[in-house]
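**Q** need the 3D shape of this:
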Amino acid sequence: MNPQCARCNLVVYPTEKVNCLDKYWHKGCFSCESCKMTLNMKNYKGFEKRPYCNAHYPKTNFTCVADTPENLRLKQQSKMQSTVLYKEDFEKNKGKGFSAVADTPEMQRIKKTQNQISNIKYHEEFEKRKQGGEPTLQQKPPSPVPYQAPEPAAAAPPPSTGKRFKAVYDYAAADEDEVSFLDGDVIADVQQIDEGWMYGRVERTGLAGMLPANYVEAM
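**A** Model prediction:
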């Protein structure tokens, strides 16, 4: 039984039959879908099982890649590599903080706000300490002047001169020949040993010894 023409649907006899694009055509019906120019097996171009001339062949733009087994395998492989690289980078930078955060306008605004909050809290804490009588940085006691040991002949303190001093800071003795006292204690029988140290007796405890001169003031 003779087949039908894909163009005109009439019977195609063997003498005029063209077998192309999985269809049968009359030689005169095998023409371009756009301009109807008669084609042959050498100059036709097929698209979706339809013949076209070279000038009217549809220009196709492939916007997506077909999900063939090979493409799916490559996609999965790329995803696995990205996951591995992310984990390696995370482990490498773990514990180092966020030092590489982009310095965007939003991050700059957040950083500025945090600095302002820190400054406000610092000043509030400073005022609380000042009002509560706690020592501030300027009120901390000075460091004692290093003591230069006197000659053995001058080890004994000179006779009492009767001078009295008042402690302005707490002091804890750092050696056996020193004396401890508290802020406000009265130091009696004070004698100057050198520029940085004195000898005296704490009236509250009755103990006597050397003390730093910059921790007391004359009464």
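**Q** switch to C-alpha atoms for all contacts and neighbour counts from now on
**A** OK.
**Q** looking at the chain, which helix is longest?
**A** helix 105-131 (DSSP state H).
**Q** show me what that helix is packed against.
**A** Packing partners of helix 105-131 (3 or more C-alpha pairs under 8 Å, 6 or more residues apart in numbering; DSSP states H and E): none among the helices and strands.
**Q** starting from that helix, tell me the next helix or strand along the chain.
**A** Beyond helix 105-131 in the direction of the C-terminus, DSSP states H and E gives the next helix or strand as strand 163-167.
**Q** in that next one, what counts as buried?
**A** 164-167 (16 or more other C-alpha atoms under 10 Å).
**Q** for the residues you listed, work out which two are farthest apart.
**A** Arg164 and Ala167 (10.1 Å; C-alpha to C-alpha).
**Q** between the two, what contacts are shared?
**A** 186-187 (C-alpha atoms under 8 Å, 6 or more residues apart in numbering).
**Q** count of neighbours near Gly200?
**A** 26 (other C-alpha atoms under 10 Å).
**Q** so it versus Val190, what's the distance?
**A** Noted for Gly200: a distance of 4 Å to Val190, by C-alpha to C-alpha, to the nearest Å.
**Q** next: Trp197.
**A** Counting by C-alpha to C-alpha, the gap from Trp197 to Val190 is 10 Å.
**Q** one more to line up against the first:
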Amino acid sequence: MNPPCGRCNKPVYPTEKLNCLDKYWHKGCFSCEVCKMALSMNNYKGFDKKPYCTMHYPKTSFTIVADTPENLRLKQQSMLNSQALYKEDFEKNKGKGFSVVADTPEMQRLKKTQDQISNIKYHEEFEKSKVRSDAPPPENRQDSSDPDSHAPAAPPGGRKRFQAMYSYVGADSDEVSLQEGDILLDVEPIDEGWVFGVNQRTGQRGMLPANYIRPL
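**A** I've put the predicted structure just below:
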């Protein structure tokens, strides 16, 4: 069924059909609402779903734009871009003063997320430093009355059982982490200050500091 013309309401056939302003028009009916000048797709101006020529286009202080899906998408994209620019500007100017910016719900959510991430990282670093601090530095553990106290203690040769005296967090993937009291199996010296062994509790195999363990 052929749709009616937006001007004369008569059927519009495919050979003479124009689709514009959410209506169908005869080519001859597509004219200015005021002066009736014939218009084309290149020179018309739409207002309230009616065509006008440039001369008679209604003068308004603002243009009403329908909230179409495309306009809503552009509006949302513009908002996201503004937030991204704000964050980038904030990072660049951190410590150089500040600009007053509206505290929107979205910015509050971003700020809360960043604070949570910062707190998690702080607690992770704190726990790592706490474990390392449980073991006093080797130079502070030596008995000053012993003339050989400054020489690192290496376990006897052969494979024996040892026990961890202090906690230790392996700095590399080939190092074994320890907790005070852990039992070490198949311990054998590697070089001055380091041995190779297996942590019975975790099953981890690798290098560990010789002055953190003692023979059983």
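**Q** TM between them?
**A** Superposed pair, TM-score by TM-score structural alignment, normalised by the length of the second structure: 0.31. Supporting alignment: 90 aligned residues with a C-alpha RMSD of 3.9 Å.
**Q** re the thing from before, of Trp197 and Val190 of the first structure, which one has the most company?
**A** Shown here are Trp197 of the first structure and Val190; by other C-alpha under 10 Å, Val190 has more neighbours (25 against 19).
**Q** which other helices and strands contact the helix or strand harbouring the more buried one?
**A** Using DSSP H and E, Val190 of the first structure sits within strand 186-192. For strand 186-192 of the first structure, the elements it packs on are strand 163-167, strand 197-202, judged by 3+ C-alpha pairs under 8 Å, 6+ apart.
**Q** got the angle for the first one vs strand 197-202?
**A** Spelled out, it's strand 163-167 of the first structure. Between strand 163-167 of the first structure and strand 197-202, the angle comes out at 90 degrees (axes from the mean of the first three to the mean of the last three C-alpha atoms, to 10 degrees).
**Q** list the helices and strands strand 163-167 of the first structure packs on?
**A** When contacts are defined as 3+ C-alpha pairs under 8 Å, 6+ apart, strand 163-167 of the first structure packs onto strand 186-192, strand 216-218.
**Q** buried stuff in whichever strand in the second structure runs longest?
**A** When the second structure is parsed with DSSP state E, its longest strand is strand 183-191. Neighbour counts over strand 183-191 of the second structure (16+ other C-alpha under 10 Å) mark 183-189 as buried.
**Q** just want the angle from the helix or strand just after it to strand 183-191.
**A** Reading on from strand 183-191 of the second structure to the C-terminus, the next helix or strand found by DSSP H and E is strand 194-199. Interaxial angle, strand 194-199 of the second structure versus strand 183-191 (the same axes, to 10 degrees): 160 degrees.
**Q** quick check: which helices or strands does strand 194-199 of the second structure pack against?
**A** strand 183-191, strand 205-209.
**Q** helices or strands up against the longest one?
**A** Think strand 183-191 of the second structure. By 3+ C-alpha pairs under 8 Å, 6+ apart, strand 183-191 of the second structure packs against strand 160-164, strand 194-199.
**Q** single out the most deeply packed of those strands.
**A** Scoring those by mean neighbour count under mean count of other C-alpha atoms under 10 Å gives strand 194-199 as the most buried, with a mean of 22.
**Q** list the contacts of stretch 73-84 of the first structure.
**A** Contacts of stretch 73-84 of the first structure (C-alpha under 8 Å, 6+ apart): none.
**Q** can we see that at 10 Å?
**A** Outside of stretch 73-84 of the first structure, the residues within contact range by C-alpha atoms under 10 Å, 6 or more residues apart in numbering are 67-72, 86-90.
**Q** which helix or which strand is home to Lys87 of the second structure?
**A** Assigning secondary structure by DSSP H and E places Lys87 of the second structure in helix 69-92.
**Q** report all helices and strands that the helix or strand containing Asn19 of the first structure contacts.
**A** Per DSSP H and E, Asn19 of the first structure falls inside strand 17-20. On a contact count with 3 or more C-alpha pairs under 10 Å, 6 or more residues apart in numbering; DSSP states H and E, strand 17-20 of the first structure meets strand 23-26.
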